[in-house]
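Visitor: need a structure here:
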Amino acid sequence: MMKYKIKSILPLVSVLLAVNLAFTACCNNQKNNDKMETSSSNEINQIFPKGEAINNDYFSGTAWLQMLVTDKDNFDLTIGNVVFEPGVRNNWHSHPGGQILLCTKGTGYYQEKEKPIQLLNVGDVVEILPDVIHWHGASPDSEFTHIAITSQSHKGSVVWMEPVTDEEYNSYKK
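Guide: Modelled structure (predicted):
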């Protein structure tokens, strides 16, 4: 029986190891490399593409998503690179299988229902248990990027709720 369990988690371990290596490379690049410029003079310092603009009603402004792992059948998770413009956040939501956020650029906010907002910085890891109602996004003055790992996909996808009000978003206490 134990042999079966070890085999079944090997794909997950492989994916998490790859994400960890990429995350480490991103953090090292941010600390050691000069800023690179794109042809449109937008600052970049990322190892994954920015992706496509998210077109739904679950974000307060412009955010982008690049899915990195989408094979739910073999890995039972999804992994995406999410970029938020300054001040942009997603709605309150939960994940039936939980979520992990790996913060890779800028500063952001994370809040669970009935708890104070937490400031997120590069290198922070947020472990969100299944069905915990929360939101996350950029702080008012910084673009924010994180890798979002949604685990146990077989339990269902994200459960979206109401938008985060300006009063809730602006309640961060330094």
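
Visitor: Could you use CA atoms for every contact and neighbour count after this?
Guide: Will do.

Visitor: And the helix or strand hosting residue 64, what does it pack against?
Guide: Secondary-structure assignment from DSSP states H and E places residue 64 in strand 63-69. Packing contacts for strand 63-69, counted by 3 or more Cα pairs under 8 Å, 6 or more residues apart in numbering; DSSP states H and E, involve strand 52-53, strand 77-84.

Visitor: What are the contacting residues of it?
Guide: 48-54, 77-85, 88 (Cα atoms under 8 Å, 6 or more residues apart in numbering).

Visitor: Not counting residues beside it along the chain, what's closest to the most centrally placed residue in the chain?
Guide: Central residue of the chain (Cα atoms, centre = their mean): residue 148, 3.2 Å from the mean position. Excluding its sequence neighbours, the residue lying closest to residue 148 (Cα to Cα, 6 or more residues apart in numbering) is residue 101, at 4.8 Å.

Visitor: Can you name the next helix or strand after the longest helix along the chain?
Guide: Criterion DSSP state H: the longest helix present in the chain is helix 2-32. Once helix 2-32 ends, the next helix or strand along the chain (criterion: DSSP H and E) is strand 36-37.

Visitor: for comparison, sequence B:
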Amino acid sequence: MHIIRRRPDTRQGPADNFTGAVWLDEIAAPAAPSRLRMVNVHFAPGAHTAWHTHPHGQVLHVLEGEGLVGRAGGEVEEIRAGDTVWIEPGERHWHGAGPRTFMTHLAVVEAADDGTTVEWQTHVSDYPA
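Guide: The predicted model follows:
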């Protein structure tokens, strides 16, 4: 057992991968052989990810606020505190805060054999306002 009492500093989400103000708090990134990664992601109103995929899928659990999630070829879905979203491996998607509220979610992914957890793509051009 290993108890982590100090986490890395909060960091801002890079503009290449996010639109708007986004902050990332790493919760878990244990050493191999574990491939688990957990991050709390805090989105200001209207802030969101770029399009992206995950090699082994992703679980999002909304901790507070209201947001939106979209997938290629699908409808935009509203998400709110208490909702959990399962994103399939390789599914092209985006997620972020609604236009008027902050949103925080816990993002859980499994790294691929090469250590990657995400493939970032283009920015979302038609994010709902």
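
Visitor: which helices and strands does whichever helix or strand comes after the strand holding residue 64 of the first structure pack with?
Guide: Using DSSP H and E, the helix or strand that follows strand 63-69 of the first structure towards the C-terminus is helix 72-75. Using 3+ Cα pairs under 8 Å, 6+ apart as the contact test, the elements touching helix 72-75 of the first structure are helix 2-32.

Visitor: Tell me how many other residues crowd the counterpart of residue 117 of the first structure in the second structure.
Guide: Correspondence of residue 117 of the first structure to the second structure, assessed by TM-score structural alignment: residue 76. Neighbours of residue 76 of the second structure under the rule other Cα atoms under 10 Å: 16.

Visitor: go on, the one 10 residues further on?
Guide: For residue 86 of the second structure, the neighbour count with other Cα under 10 Å is 11.

Visitor: can you pull the contacts of the nearest residue to it once chain neighbours are set aside?
Guide: Nearest non-adjacent residue to residue 86 of the second structure, counting by Cα to Cα, 6+ apart: residue 59, 4.7 Å away. Going by Cα under 8 Å, 6+ apart, residue 59 of the second structure touches 84, 85, 86, 87, 106, 107, 108, 109.

Visitor: closest to residue 69 of the second structure among these?
Guide: residue 85 (8.8 Å; Cα to Cα).

Visitor: Report the secondary structure state of the closest one.
Guide: Using DSSP: H, G, I helix; E, B strand; the rest coil as the criterion, the local structure at residue 85 of the second structure reads strand.

Visitor: what's the counterpart of it in the first structure?
Guide: Checking TM-score structural alignment: residue 85 of the second structure goes with residue 126.

Visitor: my guess is its match contacts residue 101, does it?
Guide: Yes: using Cα atoms under 8 Å, residue 126 of the first structure is in contact with residue 101, at 5.0 Å.

Visitor: These two: which has the busier surroundings?
Guide: Neighbours were counted for residue 126 of the first structure and for residue 101 using other Cα under 10 Å; residue 101 has more, 24 against 15.

Visitor: if I line the two up, what does the more buried one land on in the second structure?
Guide: Checking TM-score structural alignment: residue 101 of the first structure goes with residue 60.
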